[in-house]
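Participant: Turn this into a structure:
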Amino acid sequence: MEILVASAIGLMTAVGIYLILRLRTFPVIVGLSMISYACNVFIFASGRIVAGLPPILSPDAAAYTDPMPQALVLTAIVISFGMTAVLVMMALGAFFEAGDDRIDLDDGGAK
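Facilitator: Below is the predicted model of the structure:
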C-alpha cells in the first residue's frame, strides 16, 4: 500500500511540474493544483492514519492516530482553494485583456 501512495504522490508531482512549465495559463493553474494535492496526500499519509484508533492519546488506548496532519491538510485545502480562485480570476482578466491565454516570453527584441 505504501508503494501505491508513494507512486501516486510522485506521479501527481511530476504531472504538476510538467503542467507548470507550459506556456498557457490554464495548465499552470491545474499544475499548481496537482502539486497542492500531492503535498496534501503526502502530509496526510505521514500522519499514521489507522482505522478504529482514537485521534488523541488516552490512558486505555494502545495506540493513537496523530490529528495534526489531518488539521494541516484541512487548512491546506482551504488555502489552495482560495489561491486557485484568485489565480483563475487573474487568468480570466488577462484572457479578456489580451484575447489569448498564451504566455509571451519574447518581447520582440527588447534590449
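Participant: only C-alpha atoms for contact and neighbour calcs from this point on.
Facilitator: Noted.
Participant: any idea which element Val73 lies in?
Facilitator: helix 68-98 (DSSP states H and E).
Participant: For that helix, buried residues please.
Facilitator: 69-70, 73, 76-77, 84, 87-88, 91-92, 94 (16 or more other CA atoms under 10 Å).
Participant: quick check, nearest of those to Arg24?
Facilitator: For the buried residues of helix 68-98, the residue nearest Arg24 by CA to CA is Ala91; the value is 9.6 Å.
Participant: Next, the second sequence, to be compared with the first:
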Amino acid sequence: MTAIVVATVVGALCAIGTYLLLQQDLVRVVWGLSLLSQAANVYLLAMGNVLPGGPNTVPVLAGHGEPPSGVTDPLVQALVLTAIVIGFGMTAFALFLSYRVYQEHGTLALAELAEAGDRR
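Facilitator: Predicted structure coming up:
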C-alpha cells in the first residue's frame, strides 16, 4: 500500500512539474523545475528503503564488526538532504533572476521575452 502511495506522489509531482514547465510564465517554469527536483528526491528516498516499515528497524551498531542485515544505507538520505539544500538555493536564485528580468523588461511572459531577445 505504501509503495502505491509513493508512486502516486512521484507521478503527480512529475506531472504537475512538467505541466508547469510548459507554461508561458517564467515563475511557473521555475516552480515546475522545483517540483521536478522534489519528485526526484522522493523517488530516491523510495528506492533507498527509507519508507515506514522498511528495513531500517535494526540498530546500526547491532553487531561487533559485521554489517547488520536490514539496515538502510545512510548515503541515500545524505544525498537527498544535499539535493534539497541545493534545490532550495537554485529555486531562490532562479526566482531572483525572474525578478530581475521583470525589472528589466516589465513582463515575465516567455513569448514577449523571446521577441525582445530577437529584436536585440
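Participant: What does the TM-score come to for these two?
Facilitator: Remark: TM-score between the superposed chains equals 0.86 [TM-score structural alignment, normalised by the length of structure 1]; 109 aligned residues with a CA RMSD of 2.2 Å.
Participant: one step back: what is the corresponding segment of structure 2 for the helix holding Val73 of structure 1?
Facilitator: Taken onto structure 2 by TM-score structural alignment, helix 68-98 of structure 1 occupies residues 75-105 there.
Participant: Spatially nearest residue to the residue positioned nearest the centre of structure 1 (excluding sequence neighbours)?
Facilitator: By CA atoms, centre = their mean, structure 1 has its centre lying nearest to Ser36, at 0.8 Å. Leaving aside its sequence neighbours, Ser36 of structure 1 sits nearest to Ser80 (CA to CA, 6 or more residues apart in numbering; 6.9 Å).
Participant: Wait, the one you found touches Met34, no?
Facilitator: No. Using CA atoms under 8 Å, Ser80 of structure 1 makes no contact with Met34, being 10.4 Å away.
Participant: Relative to structure 2, what is the average displacement of the helix or strand Leu32 of structure 1 falls within?
Facilitator: Using DSSP H and E, Leu32 of structure 1 sits within helix 25-45. Mean deviation of helix 25-45 of structure 1 from its aligned counterpart in structure 2 after superposition (mean CA distance after the TM-score superposition for structure 1): 0.6 Å.
Participant: Can you give me the buried ones in that helix?
Facilitator: Buried, per 16+ other CA under 10 Å, within helix 25-45 of structure 1: 25-44.
Participant: Same question for stretch 96-110 of structure 1.
Facilitator: Asp101.
Participant: what does that stretch contact?
Facilitator: Contacting residues not belonging to stretch 96-110 of structure 1 are listed as 23-26, 91, 94-95 [CA atoms under 8 Å, 6 or more residues apart in numbering].
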